[in-house]
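[1] predicted coordinates and the sequence they were generated for:
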Amino acid sequence: MHKFLIETYLYLSNSDFMPEVHHRIMSHLHPSKDHIIVAHSLGTVIAYHLLHQFTHFRAHRFITLDSPLAFKVIQEKLTLPISRPPQLHGDWFNFYSPDDFLTAFP
């Protein structure tokens, strides 16, 4: 939990960390291909952010696993309200466990 909180803080609050993460991911996405994006935990926040921020790629499907997107502390740093990303041209599947206090909100 401690590691998740530190990484989340760095991603959402550090002006050097976020662009580095985005660059690393975006270097693997090709503008002329449809992508299926699968993300887990903090990765779902990063992927959601990328799908709203960058317009030079398309996602055919977005699969989120154990996503903390429902938390207010996360939503305060993102486009509100949580909405379907414009770069998503297909389904969004969100998998969560009702037993996991971090992701118990669909």
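    Good, I have the coordinates.
[2] can we go C-alpha only for contacts and neighbour counts from here?
    OK.
[3] who's in contact with the nearest residue to Ile37 once chain neighbours are set aside?
    Leaving aside its chain neighbours, Ile37 sits nearest to Phe62 (4.9 Å; criterion: CA to CA, 6 or more residues apart in numbering). Neighbouring residues of Phe62 by CA atoms under 8 Å, 6 or more residues apart in numbering: 36-39, 88, 90-93.
[4] can you do 7 Å?
    For Phe62, the contact set (CA atoms under 7 Å, 6 or more residues apart in numbering) comprises 36-38, 91-93.
[5] filter those residues down to the buried ones.
    36-38, 92 (16 or more other CA atoms under 10 Å).
[6] same list (these) but as a markdown table, adding distance to Leu5 and secondary structure.
    Formatted as a markdown table, those follow (distance: CA to CA, whole Å; DSSP: H, G, I helix; E, B strand; the rest coil):
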| residue | distance to Leu5 | secondary structure |
| --- | --- | --- |
| Ile36 | 27 | strand |
| Ile37 | 23 | strand |
| Val38 | 21 | strand |
| Trp92 | 25 | strand |
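[7] put this next to the previous one:
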Amino acid sequence: MLQELNNDNFDTTLGQVPGVYAVRFWAEWCGPCRVMSPIFKDVARDMQDRAHFGEVDIDQAPELAGRFGVQSIPTVVLFKDGQVIDRMTGAAPKPNVLRFINNHLD
């Protein structure tokens, strides 16, 4: 399941979810973000039993982008038990995204 994250639910959501949580930072006007959207949704569906997935629209929650140092989009930030453990910037093919997340699973 892919959850929409914002200023109101971000800390609560990530604080309640143990394990790996992949968060895609994106914007509607961003071409590479539109390319990455179906890829990220496919990965979320394929890995829903091993990791959690969410998205932050930086136009709706610019504070979150600033807080996590997101300077270009799309960026996927990986959290483990609420802490940032890695990030991937730019559009990438599905195998690369799967490998990126799998590398951080126990």
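    That came in fine, so what should we check first? Here the structure is a predicted model, which means the values were calculated and not measured.
[8] tm score of chain vs chain?
    In this superposition the chains share a TM-score of 0.27, using TM-score structural alignment, normalised by the length of structure 1; 52 aligned residues with a CA RMSD of 4.2 Å.
[9] could I get the contacts of Phe62 of structure 1 as CSV with distance to Val45 of structure 1?
    Formatted as CSV, the contacts of Phe62 of structure 1 follow (distance: CA to CA, whole Å):
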residue, distance to Val45 of structure 1
Ile36, 16
Ile37, 12
Val38, 11
Asp91, 17
Trp92, 14
Phe93, 14
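[10] quick one: which of those is nearest Gln75 of structure 1?
    Closest approach to Gln75 of structure 1 among the contacts of Phe62 of structure 1 (CA to CA): Trp92, at 18.0 Å.
[11] how about the contacts made by that closest one?
    61-63 are the contacts of Trp92 of structure 1 under CA under 7 Å, 6+ apart.
[12] ok so, going back, can I get the buried ones among the contacts of Phe62 of structure 1 in JSON lines with distance to Val73 of structure 1?
    Below are the buried ones among the contacts of Phe62 of structure 1 laid out as JSON lines (distance: CA to CA, whole Å):
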{"residue": "Ile36", "distance to Val73 of structure 1": "27"}
{"residue": "Ile37", "distance to Val73 of structure 1": "23"}
{"residue": "Val38", "distance to Val73 of structure 1": "22"}
{"residue": "Trp92", "distance to Val73 of structure 1": "22"}
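[13] tell me the one among those residues nearest to Arg24 of structure 1.
    Ile37 (14.7 Å).
[14] next, the buried residues of the helix or strand hosting Leu64 of structure 2.
    Counting by DSSP states H and E, the element that carries Leu64 of structure 2 is helix 62-67. By neighbour count on 16+ other CA under 10 Å, the buried set for helix 62-67 of structure 2 is 64-65.
[15] after it, next one along is what?
    strand 75-80.
[16] from the contact counts, what lies against that next one?
    Here strand 75-80 of structure 2 is seen to pack against strand 20-26, strand 83-89 when contacts are counted using 3 or more CA pairs under 7 Å, 6 or more residues apart in numbering; DSSP states H and E.
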